[in-house]
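# Fold the following.
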Amino acid sequence: MSSVHAERRVKIGRGLFASTTALLGVAVALELHAGHYDTVVYPTISAALGVIGVVLTTRLPEHRISWVLAVTAFWGALGGLAFAYAYEALIVDPGSLPGGLAAAWLDNWWWLPGLALPPAALLLLMPDGHLASRRWWPVAAAVLAGTVLGSIAVSASPTFDLHAGTPIENPLARVGGVPVAAAGITGAILLAGGLLASLAAFIVRFRRSTDEERLQLRWVGLSLGVAVPLFLVGSLLWGVVPGAELLPAIAFLALPIGIAVAILKYRLYEIDLVINRSLVYGLMTVGIVAGYIAVVALVGSVLSSRGDFLLSAFVTGLVAVCFQPVRQRVQRFVNRLMYGERDDPYTAIAKLSRTLASSLQLDGVLANIVETIGETLALSYVGVALDAGNNTGLFEIAAEYGISGADSLTVPLIHQGAVLGELRFAPRPGERLRERDHRLISDLAPQVAAAAHALGLSRELQLARQRIVQLREEERRRIRRDLHDGLGPALAGLTFTLEAVRNLTGSDAERADALLVSATAQVQTMIGDVRRLIYGLRPPTLDQLGLAASLRGLAAQETTATTAVNVNTPASIPPLPAAVEVAAYWIAQEALTNVKRHARARSCSVRLAVESTILRLEIADNGAGLSNGSTGIGLHSMRERAAEVGGTCEIGVRTGGGTLVVASLPRLATEAVVG
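So this is what the prediction gives:
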């Protein structure tokens, strides 16, 4: 919008406010002259609405909502003047002012457009002054058509109500008839449907909104939470309780105030508690008033003979007794609506526990966890990021619920002192988590960490089973190959040799003897093959000599003129699992082979220590050490053998130079025996 056009709109807005002020001034003067001091509050409310309108038309002249509020204030001032003028002209001093009937006719129906059109327009146009989409145009058209038809029907009512003792007849009442009645019914249907659809449009836009737009709409929701209970209470008590007719007027002002704050100060948001309390006490107010009226109507018919005082005392006591439990129930309902189960930590933890207990598929555990936390605590995003491995310190998303935003918060997942990953979460757009919400999520994190740890163990177990099956099949294939390609043909050849010896025994003893010599050599070769097969399954020295002596035997084999290998073992070694003995033997052999081939070391030490739950094997040399990024087959083999029995094997640089291999293997805690 150009500056000239904007300035013109600002002037129009100020002129509209000046007209509103002038109309209100005349109306107040007439009210005071007539002695209607109790109705002066209505022009005051219109004046407040006019101030909101002029502020918005001055600061945001291009915004349609600014003009909706400004025109609404002007229309309210015009209606207030119509009532005051008609009362002065027809009741206080009949005939003193011209056009009294016309003013009474306007006062008879002006309220309907003033009550119907502004709320519908504000709900449809918030927060940017435009409809959410073209499909909402029929809603605006329905409200407008319903208002026009309803106003026609109301304007043709038989009398004018000017709060006087004698009603004043409407000259236009005879013009109505069936068409006007039909217009009234049609208008009421269109108006009711249009207002409900306007509210639905606001709710849809709120659910689809994000960031600042959602924050603006929350202020409108707050003002609705205040306005609706006040309007309903005022309508129910109209004419019953003195001053109750002021409540709908105040309610009508609540929505524009909330909208003005949303448009002008939309960055000042700390209204969760305000909305919560407004909903609670709004619902309580409506409930108590409705209950009061219902009890009065029900009990009054029975106890009317006992006097109004007894009836009022009974109803007051009943309401007082019921208020606190009802308030608590309403409070829990509103808290659950706004915060999910954050205000009930036991429920949140119980739901998560049930989710963990009912998750049958391992792959779906984390997905069920984040979904449960997200839905239970009413969060927009929940994610579990676990350690990616490879000692990178990075976390990868394992499961997530909702859409991640830039303002995600994190809680570390720690189990038994180890950081497994992070629990990431984000509140709904425009919402800020309270301190107790953070504490609840921190209390849920250990359960998530335990589930992640259990899931990791399950996956490791599955991988271990797969590795065992693969190793078993590889070992079977090797044995089958050795038997099929080596021992099997050798036995077949030996059979043929022995058959030949048998055939030559009587005719050629010298030839038969040569064949027996050959058969003996074949048998010796087969014996060596069988020993090799057995040795591949488990080194026989472990059964014959024990682990300590076997290690000393390896050291003796690898000792050369340039490299001395020393072995230090306990005097007694407790019984060890067979798999642990084999793993320690092969790790030591592989480490000593690497020392001999690559280290160029002058000395190497092998140390075996038995701890309470661990068998620790250390091989240290003073050679060249490991090169950066060393990933040889031998290094991988040592780590894999340790992992197969549930242990670890760390290979690194030795202090002072050289290589240090430390294997920690689990053992059974039994009494030591001589090894």
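
# Could you use CA atoms for every contact and neighbour count after this?
Fine.

# Just the helices from the stretch 501-650 of the chain, written as ranges.
509-537, 540-545, 547-558, 578-594, 633-644 (DSSP state H, counting those that start in this stretch).

# got those helices as a markdown table, with mean neighbour count and distance to Arg472 columns?
Shown next, in a markdown table, are these (neighbours: other CA atoms under 10 Å; distance: least, CA to CA, whole Å):
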| stretch | mean neighbour count | distance to Arg472 |
| --- | --- | --- |
| helix 509-537 | 15 | 11 |
| helix 540-545 | 13 | 20 |
| helix 547-558 | 18 | 24 |
| helix 578-594 | 20 | 14 |
| helix 633-644 | 17 | 12 |
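
# Can you tell me which helices and strands the lengthiest helix in the chain packs against?
In the chain, with assignment by DSSP state H, the single longest helix is helix 435-482. In terms of contacts (3 or more CA pairs under 8 Å, 6 or more residues apart in numbering; DSSP states H and E), helix 435-482 is packed against helix 345-358, helix 365-376, strand 409-415, strand 418-426.

# rewinding a little: could you dump the helices of the stretch 501-650 of the chain into JSON lines and include distance to Gly374?
Shown next, in JSON lines, are the helices of the stretch 501-650 of the chain (distance: least, CA to CA, whole Å):
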{"stretch": "helix 509-537", "distance to Gly374": "53"}
{"stretch": "helix 540-545", "distance to Gly374": "57"}
{"stretch": "helix 547-558", "distance to Gly374": "55"}
{"stretch": "helix 578-594", "distance to Gly374": "46"}
{"stretch": "helix 633-644", "distance to Gly374": "37"}
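
# run this one through as well so I can compare:
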Amino acid sequence: MRAEAVRDQALRHATAWAVLVMTLSSAAFLAYLALYRAAPADGLPRVEILYAACQVLPYGLVGAVLVAKRPDLPFGWLLSLAALSLVIMVAVMGPAIWALETGHGSQLAVWGLTVGALAFVPVALQGLINVRFPSGRPSGRAGRLLDRVLCWGIVLVLVAGMLGDTTIGAVYPDGVPGGAERFVDGTPVVAVGNALSLAVPVVILLGVLAGLGVVVRCVRAEGLERKQLEWRAAGVVAALVMFPFAVTDGLPDWVAGVEPLLFVATLAVPVLRYDLWAIDTLIRRSASYTLGAGASGTVFENLVRAVAEMLRLPFVAVLHRDRVLASYGYECGRLERWPLVDHGEQVGTLVAAPRRGLSALDARDRQVLATVAQLVAGSVRAEALTADLLDARQRMVSAREEERRRLRRELHDGLGPLLTGLGLNLDAAQSYLQRDPARAASCLGNAKEASALVIGSLREVVYGLRPPALDDLGLVGALRLQVNRIAGDAGVSLELQAPDRLALPAAVEVAAFRTVVEAVTNAVRHSSGSRITVEIVPGPDDLTVTVCDDGATTEPWRPGVGLTGMRERAAELGGTFRAGPTPEGGRISAAYPLTRVPA
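Next up, the predicted model:
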């Protein structure tokens, strides 16, 4: 996770890094030109100075551009590192050579000459870039192994150059002026360093293999990846053609500057022209935000944060209907939208704003955001289902509490006074029984009326919990008794189509009964039709209830208390509910699952 933190800081300061690299590379280029003009014929070979100058400027400039434009890919950072190695080399070796030439040499100046080993870094980093092109990561087990060997090979060669005297001998083949020495000179350490320098041709050979790997992957690739690889493969082939002439000094000095230009050109064009954003980098980055130390936020919040930071967009958000699942930044400018489609159904929207100062997103950013939209659609559906489940659970808990409150109110305000009156009448009848039998009989009559009211009120409470007819007659029998009475009182013809016996969970029975009764009542009250059809169809997984009438209407239905109650009953059981006018008349349909339903 520490590596992710370093990467995060690097991406945040990519622009500042690009400006720094560009400035230092330009200054180093001028310094190399000055050294080239002033180099004596018997000193540091002029062709090596020219080659370093031809490397530092294109590597630095192109590396800075790639860091600024595509900071998530390693290519700009590796080019910048190559340029900075040449900057350090001229910044240290220049003063060291001046000190030795003017008689001010010391052990420190001789150590400064060993920094010349950094001249090897740009060539070695070419191999790393080829291994990681175009995705930014090595492909396959062989690619990962080659990447690691190249990294350790570069470190080994640099250590060898610092300990050995090869680079010192390249500058002063006849010995260091003034006889200055390092404290390790004349010891076995120098011999060990020179022996380790044998790794140089090995690393160069591995770099050649990495270049050939680009050519092989280009031949095997298709589509966009092949277009990306064609440019780099062309650069590899051209470099391989020039390689034998370069090592045999068979080319003019000015040709030495062609190879670095060719390399950076064939790298920068596919990176800037084609979509080389690594989607897996976005996923790894958002995962690091979620799993890292001190992590906060949901997966969606961290994903939109990663997208916004890596594309440098001021605002990115994921929406589900009108609800914001996650957002990062501040909304500004004209927003662009991408539908989140899962299994053919739009489940949300990905929203992004263009960079400040631009009126629209460019084509590469749109491609990345479209790919992100495809990746997160399934997760948005799952998040939405989870949110709906939580909402349904909260509504169920609220409904349960409301039901308890209703029972308490009915028992306290309805049965309570009736039972109190019953008790008072019985007490009065007892007191008047001996001395006023007529008045006692009157009190007993009042008590009997109160008991009848108590029984009636109690039946209403019981019916509110579960209609007793369901236990006595079953769902179909209870419906026939209830809906035939409702339709008969209104003079409407009613047909009930249902099996004679149904074995259903208690919760489904109650929901189906109340839905049918409410739907028939609505049809009698609000429809102009003369016929109502009730159909109950049990299936292997659910029970479907349909109520239709022949009252034609073209106006949409306004959801009232009745429709809302029917919809909520279906939702509580995880079912579906549809209601509205049709060309044939009004239609209400509900489906209740028969599995995992509380009894």
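
# now the helices and strands packed on helix 435-482 of the first structure as CSV including distance to Ser572 of the first structure?
What follows is those, written out as CSV (distance: least, CA to CA, whole Å):
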stretch, distance to Ser572 of the first structure
helix 345-358, 47
helix 365-376, 47
strand 409-415, 37
strand 418-426, 35
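
# for these, which one sits closest to Leu224 of the first structure?
In terms of CA to CA, the element of those nearest to Leu224 of the first structure is helix 365-376, at 26.0 Å.

# Which elements pack onto that closest one?
Short answer (3+ CA pairs under 8 Å, 6+ apart): helix 365-376 of the first structure packs on helix 345-358, strand 381-387, strand 395-402, helix 435-482.

# Give me the contacts around it.
The contact list for helix 365-376 of the first structure (CA atoms under 8 Å, 6 or more residues apart in numbering) reads 340-342, 348, 351-352, 355-356, 359, 379-384, 398-402, 448, 451-452.

# ok, now stretch 517-525 of the first structure?
490, 494, 497-498.

# From those, pick the one nearest Ser603 of the first structure.
Taking the contacts of stretch 517-525 of the first structure together and measuring to Ser603 of the first structure by CA to CA, the closest member is Ala490, at 43.9 Å.

# Work out for me the element the closest one sits within.
Secondary structure from DSSP states H and E places Ala490 of the first structure in helix 488-504.

# quick revisit: among the contacts of helix 365-376 of the first structure, filter down to the buried ones and hand me the PyMOL syntax, if you would.
Selection of buried members from these for PyMOL, criterion 16 or more other CA atoms under 10 Å:
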select buried, resi 340+341+342+348+351+352+355+356+379+380+381+382+383+384+398+399+400+401+402+448+451+452
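
# Neighbour count and distance to Leu626 of the first structure for the contacts of stretch 517-525 of the first structure - can I get that in a markdown table?
Output for those, formatted as a markdown table (neighbours: other CA atoms under 10 Å; distance: CA to CA, whole Å):
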| residue | neighbour count | distance to Leu626 of the first structure |
| --- | --- | --- |
| Ala490 | 18 | 44 |
| Leu494 | 21 | 50 |
| Thr497 | 18 | 54 |
| Leu498 | 16 | 56 |
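
# Gly456 of the first structure pairs with which position in the second structure?
Matched to the second structure by TM-score structural alignment, Gly456 of the first structure sits across from Ala384.

# Can you give me the neighbour number for that match?
By the criterion of other CA atoms under 10 Å, Ala384 of the second structure has 19 neighbours.

# That one and Asp322 of the second structure: what is the separation?
12 Å (CA to CA, to the nearest Å).

# what's near enough to touch Leu190 of the first structure?
Contacts of Leu190 of the first structure (CA under 8 Å, 6+ apart): 142-143, 145-146.

# For the stretch 151-300 of the first structure, just list every one of the helices.
178-208, 211-236, 246-264, 272-303.

# Now do the last one against helix 211-236, angle only.
Yep, that's helix 272-303 of the first structure we're talking about. 20 degrees (axes from the mean of the first three to the mean of the last three CA atoms, to 10 degrees).

# buried set for helix 272-303 of the first structure?
Under 16+ other CA under 10 Å, the buried positions of helix 272-303 of the first structure are 272, 275-290, 292-293, 295-296, 300.

# One more: the second one?
The neighbour-count check on helix 211-236 of the first structure (16+ other CA under 10 Å) flags 212-236 as buried.

# Ok, the third one next?
For helix 246-264 of the first structure, burial by neighbour count (16+ other CA under 10 Å) applies to 246-263.
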